[in-house]
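Visitor: Kindly generate the corresponding structure for this input.
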Amino acid sequence: MRIYAKVKSIGKRKPVLELHPFDITSVDTLRQLITQIVKQNVKAFNEERTFTMYLLEEDIETAFEQGKVGFNYKYSDAKQAEQAAIDEALSAFEDGIYKVLHGDVELTKLDAPLHVQDGSIFTFIKLTMLSGRLW
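Guide: The predicted structure is shown next:
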C-alpha cells in the first residue's frame, strides 16, 4: 500500500509541502505507521552514498527556493540505530514536538485504531519551541 507524507515546520518562512511516498504494509495504529516510516528513513539514511561533489542548475534552483543551498555532505560515517530512532520519534510525538494529521483530522493517540487506505495523505507538523525575551 502506498501512502503519502507531507512535512511542515512552523518556523520555516517558505513551507515545503511536497508529497513523499511511502510503501507500507497494513497498519492498525499511528504507532505502527510512525514505526514503518522511521524504518524506511533510517534505511535510506544509512544506505545513502554521496559521491557527487557538484550541484546541477536545477538542484541549486530547488535549494534556493527552500532557503538553503549546500552539498548535504555527511561529515560522519556513523549509522543511525533503527530502534533508537523509532523510540525517539514515538517519544517526540508523545511530548508534543510534532503533530500528525490524517487528511484534515488530527491524530492524538498512538494506539487508537487507524484506518489507512491506499493513497492516504498524512501531514507531519514539527512545532517550533519559542525562546527569547519577554518584551
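Visitor: use CA for all of it now, contacts and neighbours both
Guide: Will do.
Visitor: which non-adjacent residue is nearest residue 79?
Guide: Leaving out its chain neighbours, the residue that sits closest to residue 79 by CA to CA, 6 or more residues apart in numbering is residue 46, at 5.4 Å.
Visitor: Surely that neighbour is in a helix?
Guide: Yes. The assignment for residue 46 by DSSP: H, G, I helix; E, B strand; the rest coil puts it in a helix.
Visitor: which residues touch the biggest strand by length in the chain?
Guide: Across the chain, the longest stretch assigned as strand under DSSP state E is strand 2-9. By CA atoms under 8 Å, 6 or more residues apart in numbering, the surrounding residues in contact with strand 2-9 are 15-24, 117-128.
Visitor: The structure of the following sequence is requested for comparison with the preceding one:
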Amino acid sequence: MAGGVVISVRAVGRRKPLLDDWSIPLPPEFREGGSPLTLRDLITRIVLEEVKKFRKRQDQRRLVYVLTAREIDEGLRRGKIDSGGRDLRQKVDDQDAVATALEAFEDGLYLVLLDGQELRELDREVHLQPDSQITFLRLVMLAGG
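Guide: Purely as a prediction, here's the structure:
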C-alpha cells in the first residue's frame, strides 16, 4: 500500500498470527523529510487508529443484516457467525488505550520489530518507508519465573 505500513501481530510459540495483517496510512508529517517519528509516536498512532476502527465496528454491529451463504460459511470457518443487532457498547478512552499500550511495551509484554529490526526505546527515532512492515510480537511469560 503506497503511503502506508503493514502491521502484523504475532505471539511467540504460535505458528499462526494472532490477527490478520492490516495496513494504516503513513501520515504526511512522518514521511521522508518530514517530522521525526519516535516509537512512542508510532505506537500512539497505531493505537488511536485501531480505537477508531473498533468504534466503527461497534456502530456497524448495531445494525441487523441478512447474511449471504458465503458470509455464513466464512463465519463457520472463523467459529462465529454474526448478523449484528447489538446495542451494548464498550467505552474505550483513547488516552487510556495509548497509556496501556505504552506501559505494556515498557513492561516487556511485547516487542516491536520494524522491517525485522527490534526497536527497544520508546523515544528513539524510527524511519518508516512506504513498504515498511511493523510486527508486534507478544511474549509469553513462563510460570514460576
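Visitor: Superposed, what's their TM-score?
Guide: TM-score for the superposed pair, counting by TM-score structural alignment, normalised by the length of the first structure: 0.80. Supporting figures: 126 aligned residues with a CA RMSD of 2.5 Å.
Visitor: any chance you could map the helices in the first structure?
Guide: 30-47, 57-66, 82-94 (DSSP state H).
Visitor: so can I have CSV of these showing mean neighbour count and distance to residue 102 of the first structure?
Guide: Listed next are those as CSV, based on neighbours: other CA atoms under 10 Å; distance: least, CA to CA, whole Å:
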stretch, mean neighbour count, distance to residue 102 of the first structure
helix 30-47, 16, 10
helix 57-66, 12, 25
helix 82-94, 15, 15
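Visitor: May I see those helices organised as CSV, with distance to residue 7 of the first structure added?
Guide: Below are the helices of the first structure laid out as CSV (distance: least, CA to CA, whole Å):
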stretch, distance to residue 7 of the first structure
helix 30-47, 12
helix 57-66, 13
helix 82-94, 14
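Visitor: right, and those helices - which one's nearest residue 11 of the first structure?
Guide: helix 57-66 (12.8 Å; CA to CA).
Visitor: ok, back up a step: what's the closest of the helices of the first structure to residue 73 of the first structure?
Guide: Comparison of these against residue 73 of the first structure by CA to CA identifies helix 30-47 as nearest, at 12.1 Å.
Visitor: which residue numbers in the second structure go with that closest one?
Guide: On the second structure, the counterpart of helix 30-47 of the first structure by TM-score structural alignment is residues 39-56.
Visitor: residues in contact with that stretch?
Guide: So stretch 39-56 of the second structure is contacted by 24, 92, 94, 97-98, 101-102, 119, 121-126 (CA under 8 Å, 6+ apart).
Visitor: let's go with 6 Å and repeat that
Guide: Residues outside stretch 39-56 of the second structure that contact it (CA atoms under 6 Å, 6 or more residues apart in numbering): 98, 122.
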